[in-house]
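*Asks:* take this sequence and fold it.
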Amino acid sequence: MELTKAHKAPDGTRYWRQGQGTPVVLIHGVGLDATMWQAQVGALSQHHEVIAYDMLGHGDSTLPRENARLDDYADQLVALLDHLSFDRVAVVGFSMGGLVARAFALRYPQRLAAMVVLSSVFERDASQRAGVQQRLAQTREQGPAANVDEALKRWFSPAFRDAHPGRIAKIHATVSNNHPQGYYRSYALFGTQDDFGTERLQTIRVPVLVATGELDPGSTPCMARALAERLPNAEVHILPGQRHMAPMEAHEAVNAMLLRFLAKVFAHDSFKEALR
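*Replies:* A predicted model of the protein is given here:
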């Protein structure tokens, strides 16, 4: 389904709102925008009120400040929740969105009901860190299109790229057309903040699902398991045979996983009432 009827918050954040029920917020990855979640909005909005928005520096939202921190992205989210009059929400963060979700959980714990960290990063090893630093340097010199072709090879399986050239071209255009400063400032955080808040993760007490693709080279199953081990109330799900962009390539499996987790979290009527 296509996302329609975009809205603008007072601070310039572009967002979509669809469905009714317990609220769920979707946070996209670096270089993308809220439209990556089309399949998830369609499925989740059958049971939840779903909010998908553009992070700072992406889509049609405002740029992050020059020395932006992850806390700025968490502040953007809480400003959107205030605008929409949501006290507590479940948050689903993909890739860099998973870092923003973690920052939000640590900065505004009273606003979080549950969290999904999907295809995100944690405790990169030396080789992984060197690779992302090289890509960051290329981005600084050449702009958002610098390494998008290689990214698409990491993100999608060869079979999906061959079968869906139009969808791949659309993602290529989305990444390439990012504002250079907004993209670089965001990518710099994604590339360096994988260990953000590690020493405080045990304070995140809400239910957490940490999931990634079995074949994701940048957001590995080892990362998912290591992150979950630091969280008091976390479970892990590895998506068989999937790479990075599982929300698009394996949307049915991802949607089923999210709906199962959210149904379990929101099973108690008292909890649902507290979120209304």
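*Asks:* going by C-alpha atoms from here, please, whenever you check contacts or count neighbours.
*Replies:* Will do.
*Asks:* check for me that residue 116 belongs to a strand.
*Replies:* Yes. Assessed with DSSP: H, G, I helix; E, B strand; the rest coil, residue 116 lies in a strand.
*Asks:* count the residues that sit near it.
*Replies:* Residue 116 has 26 neighbours, counted by other C-alpha atoms under 10 Å.
*Asks:* Proceed likewise with the subsequent sequence, for comparison:
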Amino acid sequence: MSLLAPFRSSDQEDAPPGTPQPDLPLGRRVELPGRGTTFVRDVPGPPGAPTVVLLHGLIASGGLNWFQAFGPLGKHFRVLAIDHRGHARGLRTRKRFRLADCADDVAALLDALDIDDAIAVGYSMGGPIAQLLWKRHPEKVSGLVLCATADRFVPGRREQLVFVTAMGAAAGSTRFGQLLTRVPVGVVQRHVPAGVRARPESFRRWARAEMGRHDWRMVAEAAGAIGTYDASQWIGDIDVPTAVLVTTDDKAVPATEQARLVVRIPDATIHRVDDGHIVCSRPLFGPVLTRAVRDVADRIA
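*Replies:* Presented below is the predicted three-dimensional model:
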């Protein structure tokens, strides 16, 4: 029996009837005591397999960011993919978006599912969340895989101020949210593999439904939080097996910034993929990511 299924009621609630979608694992809503309700996709994996928790990037979701990885990873690991707060079906709150709160959400999810620890895999914005999960809840993290990400995203303080001011203004703009709702679907479509592009309308409808669930105020605040993130003072303290997956043609997070993680984190290994920031939408991503995660799993004592 396949661990993945193309049709789940929770995926179709905003899509026209009969709309095909990428194969996705079962998803369910999970109550995080004292925090709210989130959404997680779950691949059981082989009996007794280690757990991998997948942390998606900005303006994505667990489904959109990782749909190419569920199958390859699920052959070796139990796989969880959470929707972060404000994204897709993730936790909703009136509080300002903080990356630290996302890390605490992941720790609460592991507690709710009675999982002692996991390999945290962070993509782009998910990288800081994975790093903060280790810093704030080290007992929950057995290893790290950091993909297309860095320990700081806007190098200069002046640039940070400009970035955060712009995103803060955008957070209060309804027009901004409407604009973003339209733009990313086309971006995703241009970068998806040929097999999916052959069915563009089905993929676009699924992606539009997934992204239409975002709380755009929180997404804009998330962008601002990324702009001020700086773990350079403590990133070298990471003491769990770590792999860094560098996207060498990345225009969003320069490969040089990604590669610095390998220098800063003791005993980190490097894995390269010659593609850009949306490599996660391509079939090659699943096998490359799986090799990086298995590298970390093999080094866990």
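*Asks:* quick TM-score on the pair, please.
*Replies:* Once superposed, chain against chain, the TM-score is 0.82 (TM-score structural alignment, normalised by the length of the first structure); 265 aligned residues with a C-alpha RMSD of 3.0 Å.
*Asks:* how are the helices of the second structure distributed by residue range?
*Replies:* Ranges of helices in the second structure, per DSSP state H, are 9-12, 62-66, 70-74, 99-112, 126-136, 157-171, 174-191, 194-197, 200-211, 216-228, 255-264, 285-299.
*Asks:* in the second structure, which residue is most central in space?
*Replies:* Geometric centre of the second structure, nearest residue: residue 56, 0.9 Å, by C-alpha atoms, centre = their mean.
*Asks:* could you redo the helices of the second structure as TSV and give each row mean neighbour count?
*Replies:* TSV is the format used below for those (neighbours: other C-alpha atoms under 10 Å):
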stretch	mean neighbour count
helix 9-12	14
helix 62-66	23
helix 70-74	22
helix 99-112	20
helix 126-136	24
helix 157-171	16
helix 174-191	14
helix 194-197	14
helix 200-211	20
helix 216-228	23
helix 255-264	19
helix 285-299	19
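*Asks:* closest one to residue 273 of the second structure among the ones you listed?
*Replies:* With respect to residue 273 of the second structure, and counting by C-alpha to C-alpha, the nearest of the helices of the second structure is helix 285-299 at 7.5 Å.
*Asks:* chain center to the closest one: distance?
*Replies:* How far helix 285-299 of the second structure lies from its chain's middle: 16 Å, per C-alpha atoms, centre = their mean, to the nearest Å.
*Asks:* the second structure: matching residues for stretch 100-113 of the first structure?
*Replies:* On the second structure, the counterpart of stretch 100-113 of the first structure by TM-score structural alignment is residues 129-142.
*Asks:* I should have written stretch 215-225 of the first structure there, sorry.
*Replies:* Taking TM-score structural alignment, stretch 215-225 of the first structure hits residues 249-259 over in the second structure.
*Asks:* residues touching the matching stretch, excluding its own?
*Replies:* Outside stretch 249-259 of the second structure, the residues within contact range by C-alpha atoms under 8 Å, 6 or more residues apart in numbering are 124, 148-150, 153, 244, 246-248, 270, 274-277.
*Asks:* mind running it again at 6 Å?
*Replies:* 149, 150, 246, 248, 275, 276, 277 (C-alpha atoms under 6 Å, 6 or more residues apart in numbering).
*Asks:* among the residues you listed, which one lies nearest to residue 37 of the second structure?
*Replies:* Nearest to residue 37 of the second structure among those, counting by C-alpha to C-alpha, is residue 149 at 27.0 Å.
*Asks:* hmm, that closest one is touching residue 125, no?
*Replies:* No. Using C-alpha atoms under 6 Å, residue 149 of the second structure makes no contact with residue 125, being 7.0 Å away.
*Asks:* what about those two, which has more around it?
*Replies:* More crowded of residue 149 of the second structure and residue 125, by other C-alpha under 10 Å: residue 149, with 29 against 25.
*Asks:* how close does the closest residue to that one other than its chain neighbours get to residue 176 of the second structure?
*Replies:* The shortest distance from residue 149 of the second structure to any non-neighbouring residue, by C-alpha to C-alpha, 6 or more residues apart in numbering, is to residue 124 (4.4 Å). Residue 124 of the second structure sits 22 Å away from residue 176 of the second structure, taking C-alpha to C-alpha, to the nearest Å as the criterion.
*Asks:* go on, residue 63 of the second structure?
*Replies:* 24 Å.
*Asks:* repeat that for residue 288 of the second structure.
*Replies:* 35 Å.
*Asks:* over to residue 43 of the second structure?
*Replies:* Separation of residue 43 of the second structure from residue 176 of the second structure (C-alpha to C-alpha) stands at 35 Å.
*Asks:* now do residue 188 of the second structure
*Replies:* Distance from residue 188 of the second structure to residue 176 of the second structure, counting by C-alpha to C-alpha: 19 Å.
*Asks:* now swap in residue 149 of the second structure and tell me
*Replies:* Counting by C-alpha to C-alpha, the gap from residue 149 of the second structure to residue 176 of the second structure is 25 Å.
*Asks:* likewise residue 51 of the second structure?
*Replies:* Distance, residue 51 of the second structure to residue 176 of the second structure, by C-alpha to C-alpha: 37 Å.
*Asks:* how many neighbours does the corresponding residue of the second structure for residue 67 of the first structure have?
*Replies:* With TM-score structural alignment as the criterion, the equivalent of residue 67 of the first structure in the second structure is residue 96. By other C-alpha under 10 Å, 11 other residues sit near residue 96 of the second structure.
*Asks:* repeat for residue 179 of the first structure
*Replies:* 17.
*Asks:* tell me the contacts of the residue mapped onto it from the second structure?
*Replies:* Alignment note (TM-score structural alignment): residue 179 of the first structure maps to residue 215 of the second structure. By C-alpha under 6 Å, 6+ apart, residue 215 of the second structure lies in contact with residue 86.
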